[in-house]
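*Asks:* My questions are about this predicted structure, shown below with the sequence.
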Amino acid sequence: MNKTLKFRIPDWAPSNPELKINGVPVEDYTVEGGYIVLTQSWTDGTTIELDFPMEVVLYDLPDNENVVAFKYGPGWKENIKENLVKTEGKLEFTLKGTDADNGILTFTPHFERYEDRYGIYFELVTADSESYQRSILQAKEKGRAETATVSSVIVANDQYELAANRQTVNSTVGVFNGSSYRDVRAGGYFSYDLEVKPGAANYLYATYYSGDVGRTFDIYVDDQKLVTEVIQNKNPGDFNTQTHKITQDLVENSRTKTVTETDNDGNTVQREVKYVTVKFASTGGFVGGIFDIFRIITDYKTNPNLDSLSFNKGDLSESFDLEVTEYTLTVPTSTESVDMSVSLQDQYGLVYIGDTLINDSAERKIALTTDTTKVVLTTKAEDHKTSKQYTITIVKRDVVQEEPGDDNETPVEDNDSKGKDMESSKGEKLPNTATNIYNYLDAGILLLVTGAMTSLKLRRRKSM
């Protein structure tokens, strides 16, 4: 009696599988509604083999098409097969075609990562997209904060908090969105002792989560209320930073203590520092949380100057100079694009082309679709406010090679031309002054020699 068996073809399969029954390939099998349909009289011991082809497929989230995961077997949105390369002989893939093409983006089966921290979903960004510009800005903001740091404490880290003389009442810690935090329940507080820098501006630098919008609490410096903080929804769904300047009298009148540290050579050293106690106190509700690293920073740098400007093709009107802000780059008419390289004197400053924030650590390709292309660069200092503008006009123009005999060629005088009148570029005759001078010199030398010989003859006659 015939019986029908149905085998579902999974959605990840790029095509129908190879089918064998008792080791014999079956080519023309029936597929209905996503199922392989096999109808025949079956006997005990019959073996059915289905060999499904597998390829890497990219899947994105329903609410964010730029956040993706890669799936191999049971989803670059283009050319994913070329960009996710399988390691020979291993179930392992390396992602290519990104700004991290050094082998660090390696993908292995989920079950192998039980001892490691791992990522499943990744956000794909393209140059000049809002998310890419945001990532550049965040990296610059983080870098400038580290550079300007006077002192800091890693929040919710016992070792660092104890070194900062942490004091708490009704305070808790945790991790949210990959960042550690400390908060306070009603009626509580927490505080840290942190170094300040006399003679300079000092600022509190705290990181909050925008989702805690509306939470209100007080911040004290050495028991003096500095500000009532209200968390703002500056960056919906993400973190934001807030700074508050410490009044200069609190800095100058701060206390002194001796700290023991390890220098760059690994030696234990002591130094005397000025410090204040910063306290986050409840006003009846939650405090914070305060995330990641809490800092005291000083002023950011205010130098917007470029440090270098160069192109991979063409001739720049003049070498880069700090005082020059306008340049002309001449390239052959067949040039379709040039690569521009820039660097800033303030490492954590910003560079814009028009309104687009660019990555100044990578070459920037500029398409040349017309005979003249104007590139306007706006640079900003580390404070991300002080700015300067540079203009580069890129002109397509072939340089004409001069042929021998060209009218513009500089004439070279030969021996036969001596003594002839010289003409100016306008065709006017110039006085033959140079030739006359040489004639006078020749005549003078001749007279000198003749006189010497005459004198010699006269003397010889007298002596005879």
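*Replies:* Alright, I've got the coordinates. Because the structure is predicted, anything quoted here is derived from the model rather than measured.
*Asks:* From here on, just use CA atoms for contacts and neighbour counts.
*Replies:* Will do.
*Asks:* Strands of the stretch 351-464 of the chain, start to end?
*Replies:* Using DSSP state E, counting those that start in this stretch, the strands found in the stretch 351-464 of the chain span residues 356-357, 364-367, 372-380, 387-396.
*Asks:* What lies in contact with the shortest one?
*Replies:* It stands for strand 356-357. 128, 133, 136, 350-351 (CA atoms under 8 Å, 6 or more residues apart in numbering).
*Asks:* one step back: among the strands of the stretch 351-464 of the chain, which is nearest Trp42?
*Replies:* Proximity to Trp42 (CA to CA) singles out strand 364-367 among these, at 65.4 Å.
*Asks:* Please compute how far that closest one lies from its chain's middle.
*Replies:* The gap between where strand 364-367 is centred and where its chain is centred comes out at 16 Å by CA atoms, centre = their mean, to the nearest Å.
*Asks:* Could I get the buried residue list for it?
*Replies:* Under the neighbour-count criterion of 16 or more other CA atoms under 10 Å, strand 364-367 has Arg364 buried.
*Asks:* how distant is the helix of greatest length in the chain from the center of its chain?
*Replies:* Ranked by residue count under DSSP state H, the longest helix found in the chain is helix 433-463. Between the centre of helix 433-463 and the centre of its host chain there is 80 Å, according to CA atoms, centre = their mean.
*Asks:* second one coming, line it up with the first:
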Amino acid sequence: MSSLSTEVLTMKEFDMEQVRVTDEYYVAILEKDLNYLLSLEADRLLAGFRAVSEGKDPKNASGLNLYGGWEGSWSLLRGHTLGHYLTAMAQAYKQTKRSHPNQNLQINQTLGYVVGQLKSFQNKSKNGYLFASPEVHFDIIEGKATGDNWVPWYTMHKIISGLVDVYKYTGNSDALLVAGRLGDWAYNRTSAWDSSLQKKVLSVEYGGMNDCLYELYKNTRNIRHLAAAHKFDEDSLFTAIGNGSNVLENLHANTQIPKFVGALNRYRTLGEAESFYLNAAKQFFYMVLRDHTYITGGNSENERFRTPGKLDSTRNNINNESCNSYNMLKLARELFKITGDIQYADYYENAYINEIISGINPETGMTTYFKPMGTGYFKLFGTETNSFWCCTGSGMENYTKLNDSIYFNNGNDLYVNMYVSSELNWAEKGFALTQSTNIPLSGNVVFTVGMAPVSAINIKFRAPYWIAAGQNVSITINNIAFYPVKKNGYLEVNRVFKAGDKIELNFPMEVKAERLPDNPNAVAFKYGPVVLSAGLGTEKMVSAGHLASAKATIPQGVLIKDYILIKEKSVDAWIANIKNNLVQKPGKLEFTLKNTDEDNRLKFTPHYRRYTDRYGIYFNLSAIDSPEFQEGIKNSKNAAKKVEATIDEIQITNDQHELVHNLQGNSSGGSFGGYNYRHVHGKADGQGWFSYDLNINPTATNYISTKYYSGDAGRTFNVHVDNRLLVEETIQAKNPTGFYEVRYKIPKDWLDGKSKITVKYSNRGNSYVGGVFDTLSILKDYSSNARLKSIIVSGKEASVTDNSYGGYVEREEDYGDIKITPEQNNALVYVNNILIDDKAIRRLILTSDIETLNIKVVAEDGTTKAYTLTITKAVRD
């Protein structure tokens, strides 16, 4: 065990009472968050804890008046919200001390009541256990009991963290006492783990248990709390990441990020002897930014890190879980405090604006779970009392600490990291400063000194990464030009100040384009620190369930154009001329395109302010009919047909998916070739097996669909539906270098009267089952409809005889505008062997009086029909 030492820090944060945000937009969302917190009923958040202290299981107990969503009786995450609530309220206590005395008193009284209740519940326990579900759930994780489970240590992390934060921010000693007894309980349980059991427990999401126990130890100095924290340090993962190996592919993102926040806290707590953990945290941060991060600073697809660098191929409606950004900001903040490295401050600003500020509805105060990077989706916000997602809880915290990372100091120097209108009172130095800015509308920032000591103060202003290329920040002091020293990315102003001094900085800004590594034609735009997005309408903004949360959708019939056709020779040339191709409207934060097919139509504005409509951040830039353009259409339609055909789907080895779908058996999971898999070995028939429960549609033809790997050729196993043998499968070497998909048709009479089936895989002989890769889906038939709905020529519907269409243009015209629409949305339409976008009007240059086009429509299932369109130049009747 490491020797004890003082916490390692280069930078110090200011007490939240010393910094007040005055930006109108930020103040408004803080008020929304405060009002929401104060609207919640403490007793309803405590109901599960009270029931457990009385020997009841909230899952079955009646009359508890639990909240809904993830706090409901069905949920095994019940209680996590109270932890977030405690932290958010403790931060709110600090925020309101000077500005909202009545709210501050109410917050303090509420926290006192909640902590007092928790203490009384805990006193009924012999071992210090305090939770909103019975302790047996921790036994299940250890394999000492059986039953349903989710992630109990994850929830325990929230509770301990919340209690410690109440103590740190309000001085409530009972909060530390209750947290300390929970720390003792954690020690008593974890000290019995051998390495095998530790590995088993840590294979299930446990949040930042290491982090909260290190934080607890710093406040209790109880060696048992330190020992318990060490039990949650996943050294094998830290070693791999620290050595530069990106082993994150397909891992649950928000399971991993808090582990590294905890690793960093070990270093902060115990000092230089633990530099192994600092290195792991640095490497992890670098990998996530390099390989997994979108322009907004967010990451993940369906809560997972995907193949490094594969970002365009995973853009959809379930990107950028909000909790991920919440935790990445924690990591960046602490790395900055330790190293002083500006890269962490740069990331913090980006994700703070474009993920966190972007993630709240300014009218309701509700927050997002996902932030889609797929073009055409929208931000979907939770509800006040019936969501309580993980991201609802972290959202409570986000907006009560908007002031905690604007300024830092190292004991002598003041660091200005963010340009947000605010006030700083550095009482220890007798120095007060007011910042006033309207970035990004202009690059002007004014700092006014309120009071100053007789000695010099060295202010270090961060020189942001987004400054216009080839230009410098200009600074004046009391209207006189000042030429600062630039050191480690900061502009230094070191002098004796006096009250009333004004420091004015002007940051030149410009539009910049960012491209995705796996598709350099997928482009997004920023202006200064803000990501830009274009509004794409409000038609049918319908949500759908996504496990225990929800997601935005694009219903059939909603037409989204996710590409922009450029008039330059290449995408490189268009981007090189971005200053002239995305132009700001004078005096407004609004930008329109030039030299494209969308000139002056799409309006790009700051994405963090968008919350009422569909949007596009990334668009594919291409020349019309280029191979890339056609491939994009095909990929988009193929993805849509899979989504529309899906009745139910399991993400293999996703613990939430597999819990909901009742995974049974004796299998194991892993990751290979960019996909997660599940397999099992048996020495005799049926010894190795696993099964899932999946929904079906008894009125449709149902198929089981999954992927196999050709490298597993020869493995032989059975696939059962409700204990009836469906197929004897042997994996084939169909594609020796990769994967292939299979679909098994389920006999219709097997599904009569059912809405759900059990799909079971079991081995034959001495063989493995699977691997079953990526997803296991129940699909309905792909459509065989290759018919055309209509062809419009220059605004008029073409005539049709059998499969031949005819249309007319005015004789004097040398072009015709055509619109070809298939009956089925996802059918592919080819004109003269070129795949076209059937959602768009296509201009055809006519070189003769009569031209005939060959049209081919390919249905979802590959059915093909051929048509012709003859366009005649004539004087119309």
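*Replies:* Looks like it came in fine. If you're wondering where the values come from, they're calculated on a predicted model, not measured in any experiment.
*Asks:* re the thing from before, between the contacts of strand 356-357 of the first structure, which is closest to His384 of the first structure?
*Replies:* After measuring the contacts of strand 356-357 of the first structure against His384 of the first structure - CA to CA - the closest member comes out as Leu350, at 6.8 Å.
*Asks:* The closest one touches His384, doesn't it?
*Replies:* Yes - between Leu350 of the first structure and His384 a contact is recorded at 6.8 Å, counting by CA atoms under 8 Å.
*Asks:* of these two, who's got more company?
*Replies:* Set Leu350 of the first structure next to His384 and count neighbours by other CA atoms under 10 Å: Leu350 wins out with 26 against 21.
*Asks:* Without its sequence neighbours, what residue ends up closest to the counterpart of the more buried one in the second structure?
*Replies:* With the correspondence set by TM-score structural alignment, Leu350 of the first structure lines up against Leu828 in the second structure. Nearest in space to Leu828 of the second structure, with sequence neighbours left out and distances taken as CA to CA, 6 or more residues apart in numbering, is Val858 at 5.0 Å.
*Asks:* To which residue of the first structure is the one you found aligned?
*Replies:* Mapped onto the first structure by TM-score structural alignment, Val858 of the second structure lines up with Lys380.
*Asks:* residues in contact with that match?
*Replies:* Contacts for Lys380 of the first structure were tallied using CA under 8 Å, 6+ apart; they are 303-305, 349-351, 386-388.
*Asks:* which of these line up with contacts in the second structure?
*Replies:* Counting by both residues aligned by TM-score structural alignment, their matches' CA atoms under 8 Å, the members of the contacts of Lys380 of the first structure that carry over to the second structure are 304, 349-351, 386-388.
*Asks:* Pipe those into a markdown table and attach distance to Phe52 of the first structure per row.
*Replies:* What follows is these, written out as a markdown table (distance: CA to CA, whole Å):
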| residue | distance to Phe52 of the first structure |
| --- | --- |
| Pro304 | 59 |
| Gly349 | 53 |
| Leu350 | 51 |
| Val351 | 50 |
| Thr386 | 60 |
| Ser387 | 59 |
| Lys388 | 60 |
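*Asks:* most surrounded residue in the residues you listed?
*Replies:* With neighbours taken as other CA under 10 Å, the top of those is Gly349, carrying 30 neighbours.
*Asks:* what's the strand or helix carrying Tyr415 of the second structure packed up against?
*Replies:* Tyr415 of the second structure is part of strand 413-416, with elements assigned from DSSP states H and E. Counting contacts by 3 or more CA pairs under 8 Å, 6 or more residues apart in numbering; DSSP states H and E, strand 413-416 of the second structure packs against strand 407-409, strand 457-462.
*Asks:* Can you give me the stretch of the first structure that the first one aligns onto?
*Replies:* The aligned range for strand 407-409 of the second structure in the first structure is empty, by TM-score structural alignment.
*Asks:* is it true that Arg284 of the first structure lies in a helix?
*Replies:* Small correction: residue 284 of the first structure is Gly, not Arg. No - read with DSSP: H, G, I helix; E, B strand; the rest coil, Gly284 of the first structure is coil and lies in no helix.
*Asks:* mind checking how far it is from Thr168 of the first structure?
*Replies:* Look at Gly284 of the first structure and Thr168 of the first structure: by CA to CA, to the nearest Å, they are 16 Å apart.
*Asks:* Please identify which of those two sits among more neighbours.
*Replies:* A count of neighbours by other CA under 10 Å puts Thr168 above the other of Gly284 of the first structure and Thr168, at 17 against 12.
*Asks:* Spit out the contact partners of the residue mapped onto that one from the second structure.
*Replies:* Superposed on the second structure with TM-score structural alignment, Thr168 of the first structure falls opposite Gly665. Residues in contact with Gly665 of the second structure (CA under 8 Å, 6+ apart) are 688-691.
*Asks:* mapped onto the first structure, which of those are still contacts?
*Replies:* Retained in the first structure by both residues aligned by TM-score structural alignment, their matches' CA under 8 Å are the following of the contacts of Gly665 of the second structure: 688-691.
*Asks:* Make TSV out of the residues you listed and add secondary structure, neighbour count and distance to Ala179 of the second structure.
*Replies:* As requested, these are exported to TSV (DSSP: H, G, I helix; E, B strand; the rest coil; neighbours: other CA atoms under 10 Å; distance: CA to CA, whole Å):
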residue	secondary structure	neighbour count	distance to Ala179 of the second structure
Gly688	coil	24	43
Trp689	strand	24	42
Phe690	strand	20	40
Ser691	strand	22	40
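*Asks:* Could you single out the nearest of those to Gly393 of the second structure?
*Replies:* For these, the closest approach to Gly393 of the second structure (CA to CA) belongs to Ser691, at 33.2 Å.
*Asks:* Aligned to the closest one, what sits in the first structure?
*Replies:* Using TM-score structural alignment as the criterion, the counterpart of Ser691 of the second structure in the first structure is Ser191.
*Asks:* Heading C-terminal from the helix or strand hosting Leu226 of the second structure, find the next helix or strand.
*Replies:* Using DSSP H and E, Leu226 of the second structure falls within helix 223-230. Per DSSP H and E, helix 223-230 of the second structure leads on to helix 235-242 as the next helix or strand towards the C-terminus.
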